[in-house]
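**Student:** let me see the structure of the following:
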Amino acid sequence: MKLTVVGGGSTYTPELIDGFARLRDTLPVEELVLVDPAADRLELVGGLARRIFARQGHGGRVVTTSDLDAAVDGADAVLLQLRVGGQAARQQDETWPLECGCVGQETTGAGGLAKALRTVPVVLDIAERVRRANPDAWIIDFTNPVGIVTRALLQAGHRAVGLCNVAIGLQRKFAGLLGVTPADVHLDHVGLNHLTWETAVRLGGPEGEDVLPRLLAEHGDAVAADLRLPRPLLDRLGVVPSYYLRYYYAHDEVVDELRTKPSRAAEVAEMERQLLEMYGDPALDEKPALLARRGGAYYSEAAVDLAAALLGGAGSPYQVVNTYNRGTLPFLPDDAVIEVPAAVGGKGAAPLPVAEVDPLYAGLMAHVTAYEDLALDAALRGGRDRVFRALLAHPLVGQYAYAEQLTDRLIAHNREHLAWT
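**Tutor:** Now for the predicted structure:
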């Protein structure tokens, strides 16, 4: 089995390598190819990857290259974890929206649109090269904004599934609070990528007992603290929203915070500097503890599980993924990309039935889906007016004066990445 990681020079990658090494019985990788244009980073990450494999007794071969076509040739699955423009572009995404009084964040709002515009054309080019190399290969997208990128891939006819670590992170958190194993916890997880709610927490499987009321009653303070939302709000909702919902439920509060502290991009850039220095130590043969603060916790386990299921291995048959709606949520178009539990196998991901969704959540999902339609149109066809329409449609923008200002700033800060400017 050959797997390729595009963006293999990312500081995330040792998390992924650790999962491949530990879970080799689930996903028996014989050749792992890390491809990245940043040769200096790739050398450091690749060296650590080989040492992790060796320490854990994994017999697979780790190859590093900057040649994308060679990297994907014959690959059974290709994992995408790239960042067009690097941390410098992320820093801009988190900064200029604040000038207009809007949330500055890399996956949602105006910053998320900028990231989509930079990313979608690059990902589609990669996907075409994967298809030429092996039309049966699966593409697993971890590149944000996952919902928009996955929809672009599916719309272009690629064998693709989107993946996010929010659900698996909450599953692990809830299992710890409840004193059970993660395998015992099944989430009724519904929404769009980075716009999701846990409407039930079931023990033993999709039809198991819903212990969410008990979880909130006994551990509501801990859950609320993690989400940085008030405990009374969780009690009133009776569900657990994704921590990304704070950008919607406490928008002005978040904007005030972001204006008075260093950006997340600056924090990550410093962590990356430290991590790369650690990766260069020839004695290091495991992922360092600092990596847990970098983000992407449990990404490796989710990625291994998904790849194994898609490739006919021992992966779990039910997983939370991003895929076409196909009537699962009747208030959204069939070709909307939703994030829900799905049955995963060699033919892809098929969403499981979802209980009727409260209008409080369905309305926001529909609103953001309309934005994503316009965002993808702007990413594929370009043009100032399409960017403006997408921003005007976004619930975190929504006013024409803001949309005008944000459009000008987005284009100014991303001109080198937008072919149509």
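
**Student:** from here on, contacts and neighbour counts on C-alpha atoms
**Tutor:** Noted.

**Student:** show me what the host helix or strand of Ala110 is packed up against.
**Tutor:** Element membership of Ala110, judged by DSSP states H and E, is helix 109-133. In this structure, helix 109-133 makes packing contacts with helix 68-72, helix 86-93, helix 146-155, helix 359-381, helix 384-393, helix 400-414, judged by 3 or more Cα pairs under 8 Å, 6 or more residues apart in numbering; DSSP states H and E.

**Student:** before we go on, could you also do this sequence so I can check it against the first one:
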Amino acid sequence: MSLKLAIVGGGSTYTPELIDGFARLRDTLPIAELVLVDPAAERLELIGGLARRIFAKQGHPARVTTTGDVDAGVADADAVLLQLRVGGQAARNEDETWPLECGCVGQETTGAGGLAKALRTVPVVLDIAEKVRRANPDAWIIDFTNPVGIVTRALLDAGHKAVGLCNVAIGFQRKFAAHLGVAPELVRLDHVGLNHLTWERGVTVLPEPGAAAGREVLPELLAGFGTEIAEDLHLPLPVIRRLGVVPSYYLRYFYQHDEVVQELLTKGSRAAEVAAIERELLDLYADPALDTKPELLGRRGGAFYSEAAVQLLAALLGTGGGAYGVQVVNTRNNGVLPFLPPEAVIEVPATVDQRGITALPQSRPLEPLYRGLVAAVTSYEELALEAALKGGRERVFDALLAHPLVGQLDLADQLTDRLLAHNEQYLRRL
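**Tutor:** Here you go, the predicted model:
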């Protein structure tokens, strides 16, 4: 089987990470043609040239093409990956700045900044998805565009063949495997929650690839490597050990909100740091001698994104030989977490194959300590999606009022005004 893939947002500085994975794992995912789609022509040519050199160095035979035309790019594609950022790093910098004026965390996927990104992004993604559907209704849409949970819910609600992907779970899998000295494919996670709101409630080491049973090692990890895990998460070790779980990094915005706000006021936005890294990366990508992903790309974020994408695509398109039958993805709840609506999108292990995606049952009910936050954020995400689809200042206000990090009338009002003012060029209909 030979495949055609399209990457919408192919001019992203992330893309060489993905290209590197495609090149190294070509036997798992036999790509014949890769199309990079992006309106930024100059960046696209830089990334396209580097992609061709990486493939050539690895002996990959795929043809790499570039275009600014979405319709042309997705035509006849077996799968389309979405990794776009409406407004670029400039909009992200604002998302991470103006909420701080109200004493709220500034972050691109969490809180008011995350809502702003969702409002800008959902209509654009749905327009792209309609073009994919017209070109090939059987094509899978893989969403890596944040906020992944809200965007995936929008795609599924519109009837698209879509799934959300995040690199948090595979990042934990790889780190835990390194701590334990085992192969990553032997590590299974009891990963539960919403995108960027998850906990590892268990870690199992399988006796061999594909085996159904194994030994639980989370207590061992916390006892032997708790300090390293806590430092990675920037959370206090005693709290992690008392909880007996490993929260995602993003839980810090909820568990230590005020402390994070003070840090951000002091050190500035992550967006400014990323923008500087991107400028350096683009200079590197312009070097015609460069034929590998540069080490600097590791500071850009998105670690193991390529491996996660290859595994997901291989399972969905039937090229993985059944090796990737269980993966952590963003998909419909459908009763897995019974306290949430069936149409909610959750991030959990799921069976993945050519027939589709089904979230796996949980080993035990989600504890009240986590259940309440998951329910509250799910309600916020539903309201955020309604605001993105229907517009109206009142809907934006309602979503902010429902968010656990806002939840106050005056604060929601102030944040609504700032959100709309800073995003006027993208949200005129709101």
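
**Student:** now the TM-score, please.
**Tutor:** Here the TM-score for the pair of chains, by TM-score structural alignment, normalised by the length of structure 1, is 0.99; 421 aligned residues with a Cα RMSD of 0.7 Å.

**Student:** which part of structure 2 lines up with the helix holding Ala110 of structure 1?
**Tutor:** The counterpart of helix 109-133 of structure 1 in structure 2, using TM-score structural alignment, spans residues 111-135.

**Student:** off-centre distance for that stretch?
**Tutor:** 14 Å (Cα atoms, centre = their mean, to the nearest Å).

**Student:** how big's the offset between it and structure 1?
**Tutor:** Compared with structure 1 after fitting, stretch 111-135 of structure 2 deviates on average by 0.2 Å (mean Cα distance after the TM-score superposition for structure 1).

**Student:** how many neighbouring residues does Gln425 of structure 2 have?
**Tutor:** Using other Cα atoms under 10 Å, Gln425 of structure 2 has 11 neighbouring residues.

**Student:** I meant to write Asp358 of structure 1 there.
**Tutor:** Other residues close to Asp358 of structure 1 by other Cα under 10 Å number 9.

**Student:** please apply the same query to Leu409 of structure 2.
**Tutor:** The burial count for Leu409 of structure 2: 12, using other Cα under 10 Å.

**Student:** show me what it lines up with in structure 1.
**Tutor:** Leu409 of structure 2 maps onto Tyr400 in structure 1, by TM-score structural alignment.

**Student:** what residue of structure 2 takes the place of Asp18 of structure 1?
**Tutor:** Using TM-score structural alignment, the partner of Asp18 of structure 1 in structure 2 is Asp20.

**Student:** please, which helix or strand holds that match?
**Tutor:** helix 15-24.

**Student:** following element in sequence after that helix, please.
**Tutor:** strand 31-37.

**Student:** tell me, that following strand lands on which residues of structure 1?
**Tutor:** Against structure 1, strand 31-37 of structure 2 falls on residues 29-35 (TM-score structural alignment).

**Student:** gap between that stretch and the chain center?
**Tutor:** That offset, for stretch 29-35 of structure 1, works out to 21 Å (Cα atoms, centre = their mean).

**Student:** how about it: buried residues?
**Tutor:** If you call a residue buried by 16 or more other Cα atoms under 10 Å, then stretch 29-35 of structure 1 has these buried ones: Val29, Glu31, Leu32, Val33, Leu34, Val35.

**Student:** report the contact partners of the fifth one.
**Tutor:** The contact partners of Leu34 of structure 1, by Cα atoms under 8 Å, 6 or more residues apart in numbering, come to 4-9, 42, 46, 62-65, 71.

**Student:** distance check, the closest residue to it other than its chain neighbours against Ala71 of structure 1.
**Tutor:** For Leu34 of structure 1, ignoring the flanking residues on the chain, the nearest one in space by Cα to Cα, 6 or more residues apart in numbering is Gly8 at 4.3 Å. Taking Cα to Cα, to the nearest Å as the measure, Gly8 of structure 1 falls 11 Å from Ala71 of structure 1.

**Student:** shared neighbours, the two?
**Tutor:** With Cα under 8 Å, 6+ apart, Gly8 of structure 1 and Ala71 have common neighbours Val33, Leu34, Val35.

**Student:** so who does the last one touch?
**Tutor:** By that I understand Val35 of structure 1. Taking Cα under 8 Å, 6+ apart, we find Val35 of structure 1 in contact with 4-9, 42, 64-68, 71.

**Student:** could you dump the residues you listed into a markdown table with distance to Leu284 of structure 1 and secondary structure added?
**Tutor:** A markdown table is the format used below for the contacts of Val35 of structure 1 (distance: Cα to Cα, whole Å; DSSP: H, G, I helix; E, B strand; the rest coil):
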| residue | distance to Leu284 of structure 1 | secondary structure |
| --- | --- | --- |
| Thr4 | 23 | strand |
| Val5 | 21 | strand |
| Val6 | 23 | strand |
| Gly7 | 21 | coil |
| Gly8 | 18 | coil |
| Gly9 | 17 | coil |
| Leu42 | 16 | helix |
| Thr64 | 18 | strand |
| Thr65 | 22 | strand |
| Ser66 | 24 | coil |
| Asp67 | 27 | coil |
| Leu68 | 28 | helix |
| Ala71 | 26 | helix |
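
**Student:** chain neighbours aside, what residue packs nearest to the spatially most central residue of structure 1?
**Tutor:** For structure 1, the residue nearest the mean C-alpha position is Cys164 (3.8 Å; Cα atoms, centre = their mean). Leaving aside its chain neighbours, Cys164 of structure 1 sits nearest to Phe142 (6.3 Å; criterion: Cα to Cα, 6+ apart).

**Student:** please tell me I have it right and the one you found contacts Gly162.
**Tutor:** Yes: assessed by Cα atoms under 8 Å, Phe142 of structure 1 is found in contact with Gly162 at 6.3 Å.

**Student:** settle it for me: which of the two has more neighbours?
**Tutor:** Comparing Phe142 of structure 1 with Gly162 by other Cα under 10 Å, the one with more neighbours is Gly162, at 32 against 22.

**Student:** three-state assignment of Phe254 of structure 2?
**Tutor:** In three-state terms, and counting by DSSP: H, G, I helix; E, B strand; the rest coil, Phe254 of structure 2 is helix.
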